[in-house]
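> Predicted coordinates and the sequence they were generated for:
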Amino acid sequence: MRYDYIYTHMTKKTDFIYSEYSEPHRIRTKKILKEHPEVRHLIGRNSNTIFAILGLVAFQVVMAWLVRDQAWWVIVGAAYLLGAFADHSLFVMIHECAHHLIFKNKKLNRWAGMLANMPQIFPSSVSFERYHIKHHSFQGIHELDADLPNRWEAKLINNSFLGKAIWLLFFPLFQVFRISRLKEIQNFDAWIVANVTVQVVFTAAIWYFFGGAAVGYLFLSFMFSVGLHPLGARWIQEHYLTHNEEQETYSYYGRLNTVSFNVGFHNEHHDFPSIPWNRLPKIKQTAPVYYDTLISHKSWTVLFFRFLFDKEISLFSRIVRKDRGKVPLKDQARPDAEIQVEKTTVVA
C-alpha cells in the first residue's frame, strides 16, 4: 500500500508533483508511427478553417449589434449562453493558427489568428502562439511552460471553493502574471504591436458604431469562454491530475467537441500537433489501443463542478519536471512530422 499517496491526498498540497521521466507524448508518437505509419497521412493543413473563423467573427459582430440596446441581464445572458461558445471556438481557431495548420505560409496563419482574436477584446493570438509552442516542447518545465500556474498562484488558490471560483473568473489575468516567469521567451516584437493595433482598431470601431454595451457583450463573452463557465473546465481537463498522479494529459470525448472543433482530443493533439482539428478523431480510430486505455473525461460540466468542490484537486495538482532533455529552445513542436521511425525487416 502506498502510504505516501494516501498521506498527500488527505492533506493540503504545498507543491507540485515532480516527475523524473520525460513527457509522455513523443514516446507515444514514435510507437504509434511505428505500428500505424498511415497516421502520417493525417498530417497537413485545413485551409477551410478560415471560413469557420470568418463565420464566428461575423456571429460575434452581429450579436454585439443585436444586444447594443438591451438590458444588462440580456447582455450577460447572451454572453454566457451564446457568446462564450463562439469565443471558445475562436480560441480553438487561434490554436490552429499557432500550429500553422491553416495555411502553409506562417505569416498568413498569424494574420488569421489575429482575425480570430478580434472579438475577444484582448490582444493574445501572437503571444499565445509563442508560449503555446513552448508548452508542447517543454511540457512540465516550470520556467518554459506557461500552462503551469505560478507557485504563488497555486499557493494562493490551492483547493478552496472560493479560491478556485475566483481563479476561473479571472483566469486570463492569472495567465498574464505568468509571463514574467518565462524569461527565456521573447514577449515583444513587431507582431505583438500588430496584434495590439488590430485589437484597438476593431474594439474602437465596435464602440463607435454600436456603443459601449456591445463592447461589454464582447468582453463578457471572452471572460466566460475561458473562465467561470463549464467551458472553463477545459483548462482543468487537459493537464490537471483529476484521477491519478501518473497520467498528466487527459482527453475529453463529450458532445461539446462538435461545437469546439474537437479541442477535447488533447492527448491526440499532443501526440500529433501537426494534424488539424478535423482529423484528430481519426488518430484515436486508427490507434485505439493507445487511447482507450487512458482515462478521459466525458463532461466538461461535471468536471467544472468537481473542480470547484473537490478539495483533493488544487492548482498544485500538476506534474512538473526539471529535465528539459535534448529539445532545443527554438523547437517548433512538430515531433510527428520530424520523427523518423526505423523500419523493421521481416525475414521469410
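Great, that's in hand. Residues are numbered from 1 along each chain as shown.

> make it CA atoms for all contacts and neighbour counts henceforth
Noted.

> Any buried residues in the helix or strand encompassing Phe174, and which?
Counting by DSSP states H and E, the element that carries Phe174 is helix 171-177. Using 16 or more other C-alpha atoms under 10 Å as the test for burial, helix 171-177 gives Phe171, Pro172.

> same question, stretch 85-105
85-103.

> Then stretch 305-317?
Phe307, Leu308, Phe309, Lys311, Glu312, Ile313, Ser314, Leu315, Phe316, Ser317.

> Could you measure from the fourth one over to Phe265?
What that stands for is Lys311. 26 Å (C-alpha to C-alpha, to the nearest Å).

> so what does the helix holding Phe174 touch, helix or strand wise?
With contacts taken as 3 or more C-alpha pairs under 8 Å, 6 or more residues apart in numbering; DSSP states H and E, helix 171-177 sits against helix 212-226.

> can you pull out the strands in this protein?
Counting by DSSP state E, the chain has strands at residues 17-18, 251-252, 296-297, 319-320.

> Let me have those strands in a markdown table, adding mean neighbour count as columns.
Putting those into a markdown table (neighbours: other C-alpha atoms under 10 Å) gives the following:
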| stretch | mean neighbour count |
| --- | --- |
| strand 17-18 | 14 |
| strand 251-252 | 22 |
| strand 296-297 | 20 |
| strand 319-320 | 24 |
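
> Looking at those, which is nearest to Leu56?
strand 251-252 (22.6 Å; C-alpha to C-alpha).

> which other residues reach that closest one?
With contact meaning C-alpha atoms under 8 Å, 6 or more residues apart in numbering, strand 251-252 is reached by 237-238, 264-268, 295-300.

> TSV for those residues, including distance to Gly44?
Formatted as TSV, the contacts of strand 251-252 follow (distance: C-alpha to C-alpha, whole Å):
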residue	distance to Gly44
Gln237	26
Glu238	23
Gly264	19
Phe265	17
His266	18
Asn267	18
Glu268	15
Ile295	28
Ser296	26
His297	27
Lys298	28
Ser299	29
Trp300	29
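
> Below is structure B, check it against A:
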Amino acid sequence: MGIFRYSDGVLPNTLAFTYAIGGYLLGFWLIAKPDLWLNLPGVLLLGHSMVIAAYLLHECAHNTVFRDNAVNARVGSLMNWLTGSSYNSYEILRRKHFRHHVDRADVVAFDFRPQLARYPRFVKLIEALEWAYIPAADLFMHAMSLVVPFVLPSRRPERARVLWVLAVRASVFALIAWHAPRVLLFYPLAWMLMLHVLRFMDAYQHTFTLFDTLEQGSAANPTKYDAAYEFRNTFTNIQSVKYPWLNLVTLNFGYHNAHHEKPAEPWHRLPALHAQLYGDHCSQILPFFNLLSAYHRYRTQRLLNADPDDLDVLSDQGKTFIGVDGVSFLTGH
C-alpha cells in the first residue's frame, strides 16, 4: 500500500521533504562558510527551506501526507524542530489549528493586542522594529512560547519540554557558533525571512473574529459562523494566477478558500480543487502585488490591528487591507 496516503502524493511529497531537509542542511553549511558570496544564498535557502518545512508541518497536522496518522505526527514533529517552533509540541500546534477550522475563527490562548496597548513605550519599540522590517510581533509571540507554560495552569505539563528544548537548542547553537560565529548573524536573518513569508500569507487569508478561548470550549456561535461566513471571510492569496507553479513557493498555501472548503485535500491537489470549485472566477482572490504593497504600507499599523469580520477588502482588491499579526500556526497560544 505504501507509506504515503495518496499515490499521486509520492513524488511531490518526496520532493518537498527532500527540499525542506536538504535545503536546511545545505543552507546551514553555506551560512557557516567564511565567504559572504556563499552566506547570502545560504540565508535565502535556509529561510525558504524552513517555510516549506512549516507548510509540511501544516499538511501533517491535517493527516494528508502519510497513511498512518502516527507517522504524520512524527514527521510533523521533525518539521516543528526545523522551523524553530519546537517549544510548542506538535499536538498543541495541531489542536490550535483545528480549532481555527472547527470554530471558523482565529482562536488563541490570549490576545496580545490589549496587553501590549497597556505599555505604550514597549509598543513604540516594537513599532520601530517593525518599521525596520524586523518582525517583532512574531518574535514576541514565539518568545511567549517559553513563558506561557509557566503562566497558564493548563500548560503546566509543557514546562519540562520548554526547558529541555531550550537546553538542546542552546547547546547545538553554541557548538555551531564556536565553529562558525557568523551563524549567530545569518541564522536569525534566515529565521526572520521565514517569519515574514509565513505572516504575509497568514495576515491576509481571513477576516475572522478572534477569540481568546483556546484553553476553554468554543465561543463561536455556529449559527453566525457557518460555511457562508467562512467563505466570505476567507481569501485566496496565491502568488500568481497566470503561472500556477509560482504558488509552490508557499506549497500552494495561498489556495486558502479551497483549503477551507476541503481541509483534508493535500497541498498538491489544491490548484485542481480550486479550479473545480471556482473555475476562473473566484471572487475571493486578492492580487499578490496589492497585498505586498499593503504589507509594506501597514507594517507598523498592523501590530495592534484586529480586522472586524465581514470587512470589505474586495472592493479595492486588498490595496488597503491592513491584516492581522500573531495568528501563526507555529505558535500554540
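It's in. All values reported here derive from a predicted model rather than from experimental measurement.

> Would you reformat the buried residues of stretch 305-317 of structure 1 as CSV and include distance to Leu66 of structure 1?
Output for the buried residues of stretch 305-317 of structure 1, formatted as CSV (distance: C-alpha to C-alpha, whole Å):
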residue, distance to Leu66 of structure 1
Phe307, 35
Leu308, 34
Phe309, 36
Lys311, 41
Glu312, 43
Ile313, 40
Ser314, 40
Leu315, 39
Phe316, 42
Ser317, 42
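
> Kindly indicate which of the residues you listed lies nearest Asn109 of structure 1.
Out of the buried residues of stretch 305-317 of structure 1, the member with the shortest distance to Asn109 of structure 1 (by C-alpha to C-alpha) is Leu315, at 32.6 Å.

> one step back: just so I know, which of the strands of structure 1 lies nearest Ala112 of structure 1?
For these, the distance to Ala112 of structure 1 is smallest for strand 251-252, at 26.2 Å, taking C-alpha to C-alpha.

> Centre of the chain to that closest one, how far?
Distance of strand 251-252 of structure 1 from the chain centroid (C-alpha atoms, centre = their mean, to the nearest Å) equals 12 Å.

> and it, which stretch of structure 2?
The aligned range for strand 251-252 of structure 1 in structure 2 is 236-237, by TM-score structural alignment.

> Please identify the residue in structure 1 that aligns with Thr64 of structure 2.
Mapped onto structure 1 by TM-score structural alignment, Thr64 of structure 2 lines up with Leu101.

> would TSV of the strands of structure 1 with distance to Lys30 of structure 1 be doable?
TSV is the format used below for those (distance: least, C-alpha to C-alpha, whole Å):
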stretch	distance to Lys30 of structure 1
strand 17-18	24
strand 251-252	19
strand 296-297	22
strand 319-320	22
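
> of all the ones you listed, which lies closest to Tyr131 of structure 1?
Between the strands of structure 1, strand 319-320 lies closest to Tyr131 of structure 1; by C-alpha to C-alpha that is 16.6 Å.

> quick revisit: these two touch, right, the match of Thr64 of structure 2 and Ile43?
No - Leu101 of structure 1 is not in contact with Ile43 according to C-alpha atoms under 8 Å; the separation is 9.2 Å.

> Mutual contacts of the two, please.
Ser274, Ile275, Pro276.

> now that we have those, which one has the most neighbours?
In terms of neighbours by other C-alpha atoms under 10 Å, the shared contacts of Leu101 and Ile43 of structure 1 top out with Ile275 at 28 neighbours.

> gap between that residue and Glu96 of structure 1?
Shown here: Ile275 of structure 1 relative to Glu96 of structure 1, a distance of 9 Å by C-alpha to C-alpha.

> What residue in structure 1 is paired with Ala294 of structure 2?
Checking TM-score structural alignment: Ala294 of structure 2 goes with Leu303.

> What of Gly22 of structure 2?
Per TM-score structural alignment, Gly22 of structure 2 is aligned with Ala58.

> so how far is Pro172 of structure 1 from the residue most central in space within structure 1?
Centroid-nearest residue in structure 1, with C-alpha atoms, centre = their mean: Trp235, separated by 6.6 Å. From Trp235 of structure 1 across to Pro172 of structure 1, the span is 12 Å (C-alpha to C-alpha).

> Looking at the contacts of strand 251-252 of structure 1, spot the one nearest Ser221 of structure 1.
Trp300 (17.8 Å).

> Spit out the contact partners of that closest one.
By C-alpha under 8 Å, 6+ apart, the residues touching Trp300 of structure 1 are Pro230, Leu231, Ala233, Arg234, Gln237, Tyr252, Gly254.

> Can you tell me the closest non-neighbouring residue to the third one?
Once its chain neighbours are removed from consideration, Ala233 of structure 1 has its nearest residue in Phe304; the separation is 4.8 Å (C-alpha to C-alpha, 6 or more residues apart in numbering).

> and if you look at the last one?
Distances taken as C-alpha to C-alpha, 6+ apart put Lys298 closest to Gly254 of structure 1, at 4.7 Å, once the chain neighbours are dropped.

> so the one you found sits right up against Asn257, yeah?
No - counting by C-alpha under 8 Å, Lys298 of structure 1 stays clear of Asn257, with 10.4 Å between them.

> just checking, what's the longest helix in structure 1?
Counting residues, the longest helix found in structure 1 (DSSP state H) is helix 190-210.
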